[in-house]
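Q: Structure, please.
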Amino acid sequence: MLGPVTDAYSISTWAGGDGREGLRALLAAYHLRTEEEKGVPVPGVADLPERYRAEVEDPGAAFERDVVLVARRDGSAVGCVVLTEAAGGRAEIKRLWVDPDERGRGVAGALVQAALARAREAGLRSVRLSVWRWRTTAIALYERLGFAVTRSWDARDDLLCLEHPLR
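A: Below you'll find the model as predicted:
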């Protein structure tokens, strides 16, 4: 365990089968909501694009080289974030999601800070991420935590790229 977020929450590294269903539920909610926000809602996980469906169905395989951090309250997964395998001195944060009923309590910020700490410990020079422009609350969080807009590495419309220097 990385430690408590508050007396009620803790963050730990996800270890394969440990709490698999909780992580799968968080990833499913993330992807279903994202597809809805992009204007292409789907009725369920089976209808997600293959890449995203694979993450939900088998997060252990999808993120086998990455670090998956999970926030828990009373043993239940309430938030997650993925720190990708490092390449060229940097990693990427993706799939930040907190159950809507748990938002506003510092869980998302604690997950991002835990991912940044892992990246620092690994000696990386920076962490980057991409976020949809309409996710203004997430963008504000990232900026408060030291991320700044950078040149895009992704050509998709409405995607904003940010980076956080670690050294």
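Q: From here on, just use CA atoms for contacts and neighbour counts.
A: Will do.
Q: Checking residue 119 next. Helix, strand or coil?
A: Taking DSSP: H, G, I helix; E, B strand; the rest coil as the rule, one finds residue 119 in the helix state.
Q: And it, how close does it get to residue 17?
A: Noted for residue 119: a distance of 23 Å to residue 17, by Cα to Cα, to the nearest Å.
Q: can you give me the helices in the protein?
A: Counting by DSSP state H, the chain has helices at residues 20-37, 50-57, 59-62, 107-121, 136-144.
Q: Pipe the ones you listed into a markdown table and attach distance to residue 151 and mean neighbour count per row.
A: Converted to a markdown table, the helices of the chain look like this (distance: least, Cα to Cα, whole Å; neighbours: other Cα atoms under 10 Å):
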| stretch | distance to residue 151 | mean neighbour count |
| --- | --- | --- |
| helix 20-37 | 23 | 18 |
| helix 50-57 | 25 | 17 |
| helix 59-62 | 27 | 16 |
| helix 107-121 | 20 | 20 |
| helix 136-144 | 15 | 15 |
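Q: Turn these into CSV, columns for distance to residue 94.
A: CSV is the format used below for the helices of the chain (distance: least, Cα to Cα, whole Å):
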stretch, distance to residue 94
helix 20-37, 11
helix 50-57, 12
helix 59-62, 13
helix 107-121, 10
helix 136-144, 12
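Q: With respect to residue 96, which of the ones you listed lies nearest?
A: Proximity to residue 96 (Cα to Cα) singles out helix 107-121 among the helices of the chain, at 7.2 Å.
Q: Can you give the contact residues for that closest one?
A: 2, 5, 9, 11, 69-71, 79-83, 90-91, 93, 96-98, 126-127, 141, 145, 166 (Cα atoms under 8 Å, 6 or more residues apart in numbering).
Q: The structure of the following sequence is requested for comparison with the preceding one:
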Amino acid sequence: MTDQGEIAILRRPGRALPVEHGLGALLAAYHLRTEAEKGVAVAEVDRLPDRYRAEIADPRAAFADDVVLTARSGDAAVGCLVVTAPVEGRSEIKRLWTDPAFRGRGIASELLGAALAHAAETGVGTVRLSVWNWRTGAIALYERFGFTVTGSWDDRDRLVCMERPV
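A: The predicted model follows:
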């Protein structure tokens, strides 16, 4: 059993992730849950779309140009978030996920705060993200951090696009 004591947030360039970092398992849980919420229950990672399987199989390659934040409790990865490399002064936050056994402890808030601090340190002017409209808890979290709904850059139904200046 994992000690549920102190949580550490680690920030690494994707290409510098250790081979076994626990990120793949977090990404698998994230994608499996998302597909189920979309009404396309997938029982195994092998049945996920190719782009998601690629992230799970090799996060170092999938996020090589990005920064990956991982929340750790002891040796276990319990949360993650990806900040994309800036393009025209804008970065995107992706894959915010906390292991359900560790929810309610502020881990998502810590990851989001660390992501915004990273964006500020690197001179990013705007951070954006997209979130499914049924994830009301996540939307409320983003709003608490100053994100507002903006015009969509993604045409998927039920996807809410948000951004905030850094």
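Q: before we move on, the earlier item: which of the contacts of helix 107-121 of structure 1 count as buried?
A: 5, 9, 11, 69-71, 79-83, 90-91, 93, 96-98, 126-127 (16 or more other Cα atoms under 10 Å).
Q: so who does residue 91 of structure 2 touch?
A: 83-85, 119, 124, 126-128.
Q: So which of the residues you listed are in strands?
A: The members of the contacts of residue 91 of structure 2 that map onto strands under DSSP state E are 83, 126-128.
Q: Report the two of those separated the most.
A: So, these by Cα to Cα: farthest apart are 83 and 126, at 11.8 Å.
Q: before we move on, the earlier item: take the contacts of helix 107-121 of structure 1 and keep only those in strands.
A: Counting by DSSP E, the contacts of helix 107-121 of structure 1 contribute 9, 11, 69-71, 79-83, 90-91, 93, 96-98, 126-127 to strands.
Q: Please list which of the contacts of residue 91 of structure 2 are preserved in structure 1.
A: Here is what carries over to structure 1 from those, by both residues aligned by TM-score structural alignment, their matches' Cα atoms under 8 Å: 83-85, 119, 124, 126-128.
Q: what's the closest of those residues to residue 38 of structure 2?
A: residue 128 (21.8 Å).
Q: Isn't that closest one up against residue 166?
A: No. Using Cα atoms under 8 Å, residue 128 of structure 2 is not in contact with residue 166, being 10.0 Å away.
Q: ok, now how distant is the closest residue to residue 41 of structure 2 other than its chain neighbours from residue 111 of structure 2?
A: Excluding its sequence neighbours, the residue lying closest to residue 41 of structure 2 (Cα to Cα, 6 or more residues apart in numbering) is residue 35, at 5.8 Å. Going from residue 35 of structure 2 to residue 111 of structure 2 by Cα to Cα gives 23 Å.
Q: repeat for residue 33 of structure 2
A: 20 Å.
Q: same thing with residue 139 of structure 2?
A: For residue 139 of structure 2 relative to residue 111 of structure 2 (Cα to Cα), the value is 15 Å.
Q: just residue 134 of structure 2 next, same as before
A: 21 Å.
Q: cool, residue 132 of structure 2 as well?
A: Distance from residue 132 of structure 2 to residue 111 of structure 2, by Cα to Cα: 19 Å.
Q: How about residue 19 of structure 2?
A: Applying Cα to Cα to residue 19 of structure 2 and residue 111 of structure 2 gives a distance of 21 Å.
Q: Same check on residue 149 of structure 2?
A: For residue 149 of structure 2, the distance to residue 111 of structure 2 - Cα to Cα - is 20 Å.
Q: May I have the residues that are in contact with the nearest residue to residue 36 of structure 2 once chain neighbours are set aside?
A: Once flanking residues are discounted, residue 36 of structure 2 sits nearest to residue 42: 6.5 Å by Cα to Cα, 6+ apart. Contact partners of residue 42 of structure 2, counting by Cα under 8 Å, 6+ apart, are 32, 35-36, 48.
Q: Can you tell me which of these is nearest residue 158 of structure 2?
A: The closest of the contacts of residue 42 of structure 2, once distances to residue 158 of structure 2 are taken by Cα to Cα, is residue 35, at 13.4 Å.
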